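**Q** sequence-free structure coming up:
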């Protein structure tokens, strides 16, 4: 199906309060004709627009990604003033893609970096992730998947600019070169990219381009400040929650206290009496429930009106989870055989002279990004335009169309800058997006035509579901007299994130959700039998930064550490023995962290101890060596030395920032109060006073060291989180003699 050019004004947010790096630019959808492409370029003031799609990189791509190569369109715009605008086909929510992706194009384009800008691309076929086959941000895949794609875009643009200059000068392209946004020809001829862009656009794309040898990189690999740093540090950056469109009203939804609950009856008298409140309407909510929306002239009257509502909720027939009962049931189930995920002979377990038996507990976790969820919807009879900070443009666009009764081609999704997400903005059900469209529908049914912005409060966000699943592990490990592991029987009990979603086909095999078991076993050579129990519960669950590794890394790295203690062996040496020579990246990361920390050589102050952990997630390896203390039962993390192996580091500053942020977020999972609990189906936590996150005073001293590599980069958004908690726990075990079996820490 041919998708038409996205209208510059209507589709890309003209009239929306914005900043240069915030919103969707005027870019094209896929499958446009050359004539239409050339005509469209005039709408944005001339210049070169270029982009294409590179299919398939992994199993998800093999299942879903289109195999076509797209005609030139919308990744790159070179303006007459030499400004270069790069379309970022992701969500920028703090991870730095608004800088790192343009760096890839700039490297091959050979342009002036000071003139490079970035804009978030709208939902469109051409902007789909080359590996995932859908437009999304997740799985730490941005750089890993678009590394070649964005470099080829830059190289192709450079070749076309050279061809345009050569044509004007009537010389062979081979006699031309480029530097800092200028084509240089024989006899000192020069032409800027801005002057050549219109002519270059009319030339055919080269069938093949040669990418730079990494040894010749000038931008990639160099610490590069973020393009959006000034806007964010001065308060000028517009996030989704800041955005406004003409005539917009603000809506706040009262949602049922139990997931899937419905409105029995409600009294809106007091709410309607609040100045600025325009309407109080019943609206469908997530999981088949219903709620009451208050629509007003602004957020405060909408919230005040909601607070004044009197609602009788119908929760009959719904499962009402209580965390204490759920934990007991999980622990009982963990002692029974489940679906086998990893097969192994554990016949030596019963007779092993030394044993470890351990039960681990992990609670539900809220994502709690600094910016709560929000979404603007402008619903018309034949079109719907949405502004949202979404990780799932493709999924959400389809969900909007389905909910609004429109075709996908009638839906425009403008990607907004977001203040964090950690997975919560990428939901298979598109819950907060669909709900906002439902609000627009009831508003329209009431005879209103203005756009509506749904805003979640912090309390809405924490109580609103889609948590990291509560999980229980049970491990039975047999060791011989030398402390070597001879058998390992392991069971995981949890809700599946993937079962029942569109991702089940590739993520679930023989009933085993791979996100539940990722991180178990490797890189260690272990005789491990692993089984799982998929539990259903009336609590919506979702990936949370580093997904299954949030719990598997803690279990693996604390148990390996405990086994080393039983063996009377240094924990680093014990790990290296189990790794052997089959995982050189793990060894390199571990060795780097150990060497830079002074582990085993530096003398620590009295009352402090070392802790070590190592974990791979999303194809990157992170090793931590930490120093911690324990005073009157209060743990303190003093320092973290990181060894990171993510192959080629495109922007070392971004990697350092990702690791720093992951360390603080991982530390947060250890704090008392870092848990979502339920009683009779109702979430007990409301805000940061009772759902604790790590704060600035908790931040340890951090040193990040990256293993040098020229191999294609792997992901870094999530890998820094998993090893932090186990490294901290291992240090505390050395101080207290007690092995910690749950998160958050229980030191009683």
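**A** On my side now, so go ahead. The structure presented is a predicted model; accordingly, all values stated were derived computationally and were not measured.
**Q** CA atoms for contacts and neighbours, from now on please.
**A** OK.
**Q** burial count for the nearest residue in space to residue 178 that is not next to it in sequence?
**A** In space, not counting the residues next to it along the chain, residue 178 is nearest to residue 184; the distance is 5.7 Å by Cα to Cα, 6 or more residues apart in numbering. Each residue near residue 184 was counted by other Cα atoms under 10 Å, and the total is 19.
**Q** again with residue 284
**A** Residue 284 is surrounded by 21 other residues when neighbours are defined as other Cα under 10 Å.
**Q** that one and residue 290: what is the separation?
**A** As defined by Cα to Cα, to the nearest Å, residue 284 lies at a distance of 4 Å from residue 290.
**Q** report the contact partners of residue 728.
**A** Counting by Cα atoms under 8 Å, 6 or more residues apart in numbering, residue 728 touches 611-612, 626-628, 637.
**Q** if I look at the residue lying closest to residue 419 once chain neighbours are set aside, how far off is residue 420?
**A** Leaving out its chain neighbours, the residue that sits closest to residue 419 by Cα to Cα, 6+ apart is residue 371, at 4.7 Å. Using Cα to Cα, we find residue 371 at a distance of 6 Å from residue 420.
**Q** wait, what's in contact with the nearest residue to residue 134 once chain neighbours are set aside?
**A** Nearest non-adjacent residue to residue 134, counting by Cα to Cα, 6+ apart: residue 128, 4.5 Å away. With contacts defined as Cα under 8 Å, 6+ apart, the neighbours of residue 128 are 53, 89, 134-136, 394.
**Q** so residue 435 sits against residue 284, correct?
**A** Yes. In this structure, residue 435 sits in contact with residue 284. The criterion is Cα atoms under 8 Å, and the distance is 7.0 Å.
**Q** take the one below as the second:
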């Protein structure tokens, strides 16, 4: 990585305010020191008192980038973890873009560590070398004799805290190619004893989430939305709302998508909103119910697919199936699902003294709302500021192609006189009934086996509601008519399957669809792994050994083999206690490889209890093992909890579910134990926020099949389709 030093030096004139060292990496990989006439994305800030702050370009909603990216900087500089703090970067896509997203700043796709690993290490290494160079000049010694350990520069008989050299370092050029530490030198990266930087503030309640923000003189706004997608507000009567103490006003949003109700407090806004009567135009609204949507998807599976995903020979696959000794067939249906993060959506918007707009938000994809607010308020981008705060979960919901809730807040603010900040608050009911959903999907699969049980043909039809079509991401994510997020994890399976055909048909969207934790892998992994289990049973072979026989020929296959063998070993595969049964699944998503073994007791009829889940993950170099284990546990729980009992249903286009009593999240007693094992690796780090989710549900399904006489749960959720849970 080359460092550009021709135009950048350390911040001059620091004496007036205290020397501050700002180091960053440009999108092209070059380092930049603050003070340059152009703006570059700074990742490291060092104050004259020695305080080091990592500037984190990814939102923290529980997945760990605040700790992970700080670890990289602390490692390269030579700090303890208690010697580094973090702050969130401002919205500026030119400076803080996600390298996996191109020109967009944002968090998602389990890319935070993968796209930032080299950037943050290089920034930390540059800071280390600059500080050492300053100390070497001050002491009149060779810089090669000096090092930094626990924030102290020492060597050549000298020693001092690094803060003593910040002012001197501010006069030196940035190094062209700072030396990155060899893995043998790591003290923090890969250390299982490193704990999260944000645990203490979240534990004692001092952490400031977006919902916690309360600006002076703010109003709280809640939106009354139509029950059916596509309804428009044409007028309202707020006479009853005027009786609510704290009620201020109501206004139809400029896009007619709802009525904003303003009050002094959240409770008053809730009460007033309930009291407002709205006139709706439902002529273009969704009117279908869930059974109609399912029927449409199942009909699409029975028809010829619209798209030949892999451009394979469909007739040849059919001929192979016709000649097979045994054909296994199964149709699957996956319902709509809500994201349901613990913190419902919210954000706060205010005018700034210089005529701009500031948005306070647990913002997952800042570029979208930044552009939207610029258009709504007819202001240049530099007049829009987004202050990123902690968010209480997301699972994809806080990043939408149309910046839905941030646009709501902007419109609600725009129709006021803008003298008071407006805090938009969604209730839990709003989130479940008016949000965005994992789309409904169906799969129909036929697998042909020969006399020895080997796969000779695989015909796989997929039908469902596209996430990307009709959005700003269509051009990037849709190729030859195929939305890759509809088929990922199936059409690109690492299994070496002969005679495979994959077809796709899009069906009409009944709701606003959105990526949901692990996106298309949420349903494709289930189908692939249940079908592989059925094939193993049809072949009369062990499910683990059967899968291993199709994982040969390349790096993907080798790494999947590694996690599968490790999970099986650690789970005691084939040696479950009496009365227990095991199921297995293995899947690659977001660059990571995960295998899981679920051990259950009981039966589908009498009640299944999940006794233990054993997970093996290969995510490249494990930067923070404690965070990785937590993310695997969380991803497993998220996947298991939703297939056990959750679905979103529609009646006449309106969502039926209201709150957690009828959309019940995972309970702590649902899984007795989770055991996570991380594969040692020197490969580049890959994602951990989502890859734990895809194998969880099929591993459970396969364990239930083993415990219940080969019951294959092909429609979800499980408790609505023949499975009771103890």
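**A** That came in fine, so what should we check first? None of these values were measured; they are calculated from a predicted model.
**Q** just tell me what the residue nearest to residue 178 of structure 1 corresponds to in structure 2.
**A** Under the alignment (TM-score structural alignment), residue 184 of structure 1 maps onto residue 154 of structure 2.
**Q** that match contacts residue 146, doesn't it?
**A** Yes. Assessed by Cα under 8 Å, residue 154 of structure 2 is found in contact with residue 146 at 5.5 Å.
**Q** still on that earlier bit, helix or strand for the match of residue 184 of structure 1, which one?
**A** Secondary-structure element containing residue 154 of structure 2, defined by DSSP states H and E: strand 152-155.
**Q** could you say what helices and strands the helix or strand following that strand packs with?
**A** Downstream of strand 152-155 of structure 2, the next assigned helix or strand under DSSP H and E is strand 158-161. Using 3 or more Cα pairs under 8 Å, 6 or more residues apart in numbering; DSSP states H and E as the contact test, the elements touching strand 158-161 of structure 2 are strand 152-155.
**Q** what about the strands in the stretch 201-350 of structure 2?
**A** For the stretch 201-350 of structure 2, strands defined by DSSP state E, counting those that start in this stretch occupy the ranges 219-224, 232-237, 247-252, 259-263, 277-281, 307-308, 326-334, 337-338, 346-351.
**Q** now do the fourth one: which range of structure 1 does it align onto?
**A** Same thing as strand 259-263 of structure 2. Taken onto structure 1 by TM-score structural alignment, strand 259-263 of structure 2 occupies residues 292-296 there.
**Q** any idea how far residue 302 of structure 1 is from residue 294 of structure 1?
**A** Where residue 302 of structure 1 is concerned, residue 294 of structure 1 sits at a distance of 5 Å (Cα to Cα).
**Q** overlap in contacts of these two?
**A** With contacts taken as Cα under 8 Å, 6+ apart, residue 294 of structure 1 and residue 302 have 251-252, 277 as neighbours in common.
**Q** which one of these sits closest to residue 111 of structure 1?
**A** Looking at these and their distance to residue 111 of structure 1, the nearest is residue 251, at 44.9 Å (Cα to Cα).
**Q** which residue lines up with residue 76 of structure 1 in structure 2?
**A** Using TM-score structural alignment as the criterion, the counterpart of residue 76 of structure 1 in structure 2 is residue 44.
**Q** then residue 668 of structure 1?
**A** Aligned against structure 2 by TM-score structural alignment, residue 668 of structure 1 finds its counterpart in residue 641.
**Q** also residue 250 of structure 1?
**A** Structural alignment (TM-score structural alignment) places residue 250 of structure 1 against residue 220 in structure 2.
**Q** tally of neighbours for its match?
**A** Residues contacting residue 220 of structure 2 under the criterion other Cα under 10 Å number 25.
**Q** now stretch 632-641 of structure 1: buried residues?
**A** Of all the residues in stretch 632-641 of structure 1, those buried under the rule 16 or more other Cα atoms under 10 Å are 635-641.
**Q** as a markdown table, those with secondary structure and distance to residue 42 of structure 1 would be great.
**A** Conversion of these to a markdown table gives the following (DSSP: H, G, I helix; E, B strand; the rest coil; distance: Cα to Cα, whole Å):
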| residue | secondary structure | distance to residue 42 of structure 1 |
| --- | --- | --- |
| 635 | strand | 62 |
| 636 | strand | 60 |
| 637 | strand | 57 |
| 638 | strand | 57 |
| 639 | strand | 55 |
| 640 | strand | 53 |
| 641 | strand | 52 |
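**Q** for the residues you listed, work out which two are farthest apart.
**A** For these, with distances taken as Cα to Cα, the pair at the greatest spread is 635 and 641 (17.9 Å).
**Q** give me the three-state assignment for residue 191 of structure 2.
**A** Secondary structure for residue 191 of structure 2, judged by DSSP: H, G, I helix; E, B strand; the rest coil, is coil.
**Q** can you give me the neighbour number for it?
**A** By the criterion of other Cα under 10 Å, residue 191 of structure 2 has 14 neighbours.
**Q** ok, now which ones touch the equivalent of residue 696 of structure 1 over in structure 2?
**A** Superposed on structure 2 with TM-score structural alignment, residue 696 of structure 1 falls opposite residue 668. For residue 668 of structure 2, the contact set (Cα under 8 Å, 6+ apart) is empty.
**Q** redo that, cut-off 10 Å
**A** Residue 668 of structure 2 makes contact with residue 637, according to Cα atoms under 10 Å, 6 or more residues apart in numbering.
**Q** what segments of the stretch 1-150 of structure 1 are helices?
**A** With DSSP state H, counting those that start in this stretch as the definition, the stretch 1-150 of structure 1 shows helices at residue ranges 34-43, 59-64, 97-109, 142-169.
**Q** for residue 581 of structure 1, find the nearest of the ones you listed.
**A** Each of the helices of the stretch 1-150 of structure 1 was checked against residue 581 of structure 1 via Cα to Cα, and the shortest separation belongs to helix 142-169, namely 25.1 Å.
**Q** what touches both of residue 154 and residue 146 of structure 2?
**A** Taking Cα under 10 Å, 6+ apart as the contact criterion, the residues that touch both residue 154 of structure 2 and residue 146 are 132, 135-136.
**Q** which of the residues you listed tops the neighbour count?
**A** The member of those that has the most neighbours, counting by other Cα under 10 Å, is residue 135 with 28 neighbours.
**Q** ok, now how distant is the residue positioned nearest the centre of structure 2 from residue 125 of structure 2?
**A** The structure's structure 2 has its C-alpha centroid closest to residue 108; by Cα atoms, centre = their mean the separation is 4.4 Å. Counting by Cα to Cα, the gap from residue 108 of structure 2 to residue 125 of structure 2 is 26 Å.
**Q** again, but for residue 250 of structure 2
**A** Per Cα to Cα, residue 250 of structure 2 is found 54 Å from residue 125 of structure 2.
**Q** since that was my last question, I'll sign off now.
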